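[1] Give me coordinates for this.
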Amino acid sequence: MPKTRWFILNKKVSLIFITILIISILGIVKGYQYWQQSKINPEELFYSSLENTISASSFRYQIHTELGRENQASTVKGKRTPGRIYIQGTLQDTEFELISIDDKTYFKESSTGKWFAVTGNKMIESDLFVELNPLENFNFKDIPEITYQGIKKLGEEKLALLELQPNLNNQFLLTRFSDFSYQVWIDPNRKLIRKAIIEAKGLQGEQDLMKIGIELWDYNKQIKISPPQPDQLTLPD
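    The predicted structure is shown next:
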C-alpha cells in the first residue's frame, strides 16, 4: 500500500509540475509577443512599407469594388512589371482584358477574341487606369493618425494590421466619396503591403457607400507580360 500511495503522489506532483511549466511557457510566449508588438512604430512601419510597395519592380494584385447605391460590384486581377501592365476582370458586368507595354495599349474584343492596339501613353493616364491601379488608392496628402491593431493571421501569414483615416490626393475618388477609412495588413518583416480594405461615404446620401478590397503578392518576382501574337491582332482599316 505505501508504494501505491507513493506512486499516486508522484503522479499528482508530476501533473502539477507539468501544468505549472505549461502556464509558464505560455506566459513567456505572450510576454515576448507583447514585447515584439510594443516595438512596432505604426508610422514608421506604414511609410516604409508604402515606399517599398511603390518601388517594387513587380507584383500581382486583385481589386474588388462594391458600390452600395448602384448595387454594383467589380473584380479585376492584374500584374505589373517595369513598363508593362496586364489587367483582366469585370467592370459593370462587362468582361475586359488589356495589356499595356511601354507606349502601346492592347484591348481584347470579347465578341471576336481579337486584340486591337492604341499607340500613345494617354490611356495610362486616363481615369480607367487610375481606377484599376491599386497604388493610386495609396496616394495621400497626409495621414493625421495611424493606429496599430496587433498581429493578425491572413492565411498562413502573420501580418501587422494598421488603421488610418488619410486625406486623399486621388481626384477620381474625391469627386464621389468622402470620409475614407483604411485597414492595411502589412508584412512586418519584409515591410510590404499585402492587403487593404477601404471604406468611404458617397456624396449622394447614406446608401451611397463604397468598399474596396485590395490584395498584393509576388513582389519582385519574375513575371512575364507579353504582347498579343500578330495573328491575334485586329489590323486597322
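
[2] going forward, measure contacts and count neighbours with C-alpha atoms only.
    OK.

[3] which residues sit against stretch 148-159?
    With contacts defined as C-alpha atoms under 8 Å, 6 or more residues apart in numbering, stretch 148-159 is touched by Q37, P42, A160, L161, L162, E163, W185, I186, D187, P188.

[4] what's the distance between that stretch and the middle of its chain?
    Its chain's average C-alpha position is 13 Å from that of stretch 148-159, according to C-alpha atoms, centre = their mean, to the nearest Å.

[5] on that earlier part again, just the buried residues from the contacts of stretch 148-159, in ChimeraX please.
    This is how ChimeraX selects the buried members of these, with burial counted by 16 or more other C-alpha atoms under 10 Å:
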select :42,160,161,162,163,185,186,187,188
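
[6] Let's compare: structure for the following, please.
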Amino acid sequence: MKKRGLWFLIGISIVLLGGIIGWLNWPPDPTKLVTHGLERLNAATSFRFSLTQHQWVEGKDRVLVQVQGEKEGTNTRVLGELTGSEVELVKIGDSTFSKDPFSKKWIKFANGQAAQQVFLAELNPLSSLQMKELGEVVLSGQGKVNGEKVWVCQLKPSVQNQMMEDYWSDFQYTLYIRKSDKMLVKATIEAKNKAKSDPMTMTLEFKDIGKKITIQKPTI
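    Alright, predicted model coming up:
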C-alpha cells in the first residue's frame, strides 16, 4: 500500500510538472504579448540600454549610431558615437549637459534649445518603439537574449515618431519578449530610406530593468 501511494504521488507530481512546463511554453496571443511588453518597458523607472544603427550608403554598410546609455527616472546618460563623432550626454531633470570631445569639458544646453530636443529624441531608445498601430503581429518563434528565454514576434507597424516617418518607410520590427515576466528586452528595426531605398537596421537591447541606477550631474 505504501509503495502504491508513493507511486501515485510521483505520478501526480509528474502530471503537475508537465502541466506547468506546458503552460510556460504555450504560445501566447502575439498582439497581447507585444502590447504588454511595450507597456512594461515604457513604464520602467530605470534600465540600461544599447543602440546601434546601420545604413547602407553607396553599397557600403555604415554605422550611424553606436551608443550605450542608462535611464533613471527623468535622468539619462548616453555615451558612444553618433555619425563618427564621440558623444557623451547627461540629462538631469530639465537640464542637459554635453561633453566636448576635444576639450573634455562639460557644456550645459540652454533649456528648451531646439538642437537639444532633436538630439535627445534621436538617442532616446523608447522613441523608436512608439507606434500608432501594431498591424498584424506574428509569433515567429522562441530564442534567447543574454541567456534568457524569449518569445520572438514580428510586425509591420505604423510608427509614431516624426523623425523616423520623415526619413524611412517599410518598417519591420522584430521584438524579443522575455518569457519569465513578459518584458521587452530587445528590438530590431528594419526600414528603407525614402530618398534612395537604402536599407537601415537599428538594434536596441535593454537590461537591468527596474534596478537601482544612479546618474550624477556633471561638474562644469
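
[7] Quick check: TM-score for this pair?
    Here the superposed chains carry a TM-score of 0.84, computed using TM-score structural alignment, normalised by the length of structure 2; 202 aligned residues with a C-alpha RMSD of 2.2 Å.

[8] Just give the number of residues close to the alignment partner in structure 2 of R190 of structure 1.
    Following TM-score structural alignment, the counterpart assigned to R190 of structure 1 within structure 2 is D181. D181 of structure 2: 11 surrounding residues under other C-alpha atoms under 10 Å.

[9] measure D181 of structure 2 to L139 of structure 2 for me?
    The gap separating D181 of structure 2 from L139 of structure 2 is 17 Å, by C-alpha to C-alpha, to the nearest Å.

[10] just checking, what's the longest helix in structure 1?
    Using DSSP state H to define each element, structure 1 has its longest helix at helix 2-38.

[11] can you give me the strands in structure 1?
    59-67, 72-81, 84-91, 94-101, 104-108, 115-119, 140-142, 146-154, 157-164, 167-168, 177-187, 192-202, 209-217 (DSSP state E).

[12] Let me have these in CSV, adding distance to D127 of structure 1 as columns.
    Converted to CSV, these look like this (distance: least, C-alpha to C-alpha, whole Å):
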stretch, distance to D127 of structure 1
strand 59-67, 15
strand 72-81, 15
strand 84-91, 13
strand 94-101, 15
strand 104-108, 15
strand 115-119, 16
strand 140-142, 17
strand 146-154, 29
strand 157-164, 25
strand 167-168, 16
strand 177-187, 15
strand 192-202, 18
strand 209-217, 16
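
[13] nearest to G205 of structure 1, of the contacts of stretch 148-159 of structure 1?
    For the contacts of stretch 148-159 of structure 1, the closest approach to G205 of structure 1 (C-alpha to C-alpha) belongs to E163, at 24.5 Å.

[14] The closest one matches what in structure 2?
    Under the alignment (TM-score structural alignment), E163 of structure 1 maps onto Q154 of structure 2.

[15] Geometric centre of structure 1: which residue is closest?
    Centroid check for structure 1 by C-alpha atoms, centre = their mean gives K195 as the closest residue, at 2.5 Å.

[16] dump the residue contacts of the closest residue to that residue other than its chain neighbours.
    Computed as C-alpha to C-alpha, 6 or more residues apart in numbering, the closest residue to K195 of structure 1 that is not its neighbour in sequence is E215, at 4.4 Å. Each residue near E215 of structure 1 by C-alpha under 8 Å, 6+ apart is listed here: Y61, Q62, I63, R194, K195, A196.

[17] Which members of the residues you listed are classed as buried?
    Y61, Q62, I63, R194, K195, A196.

[18] residues touching the closest residue to the last one other than its chain neighbours, list them.
    Just to be clear, that refers to A196 of structure 1. Spatially, and ignoring its direct neighbours in sequence, A196 of structure 1 is nearest to V184 (4.4 Å; C-alpha to C-alpha, 6+ apart). Shown in contact with V184 of structure 1 (C-alpha under 8 Å, 6+ apart): L161, L162, E163, I193, R194, K195, A196, I197.

[19] what do you get for F129 of structure 1?
    Shown in contact with F129 of structure 1 (C-alpha under 8 Å, 6+ apart): M123.

[20] what separates the equivalent of it over in structure 2 from W7 of structure 2, distance-wise?
    Counting by TM-score structural alignment, F129 of structure 1 corresponds to L120 in structure 2. Using C-alpha to C-alpha, L120 of structure 2 is found at 63 Å from W7 of structure 2.

[21] now swap in V57 of structure 2 and tell me
    67 Å.

[22] With F109 of structure 2 instead?
    Between F109 of structure 2 and W7 of structure 2 the computed distance is 72 Å (C-alpha to C-alpha).

[23] now swap in L139 of structure 2 and tell me
    Computed as C-alpha to C-alpha, the L139 of structure 2 to W7 of structure 2 distance reads 39 Å.
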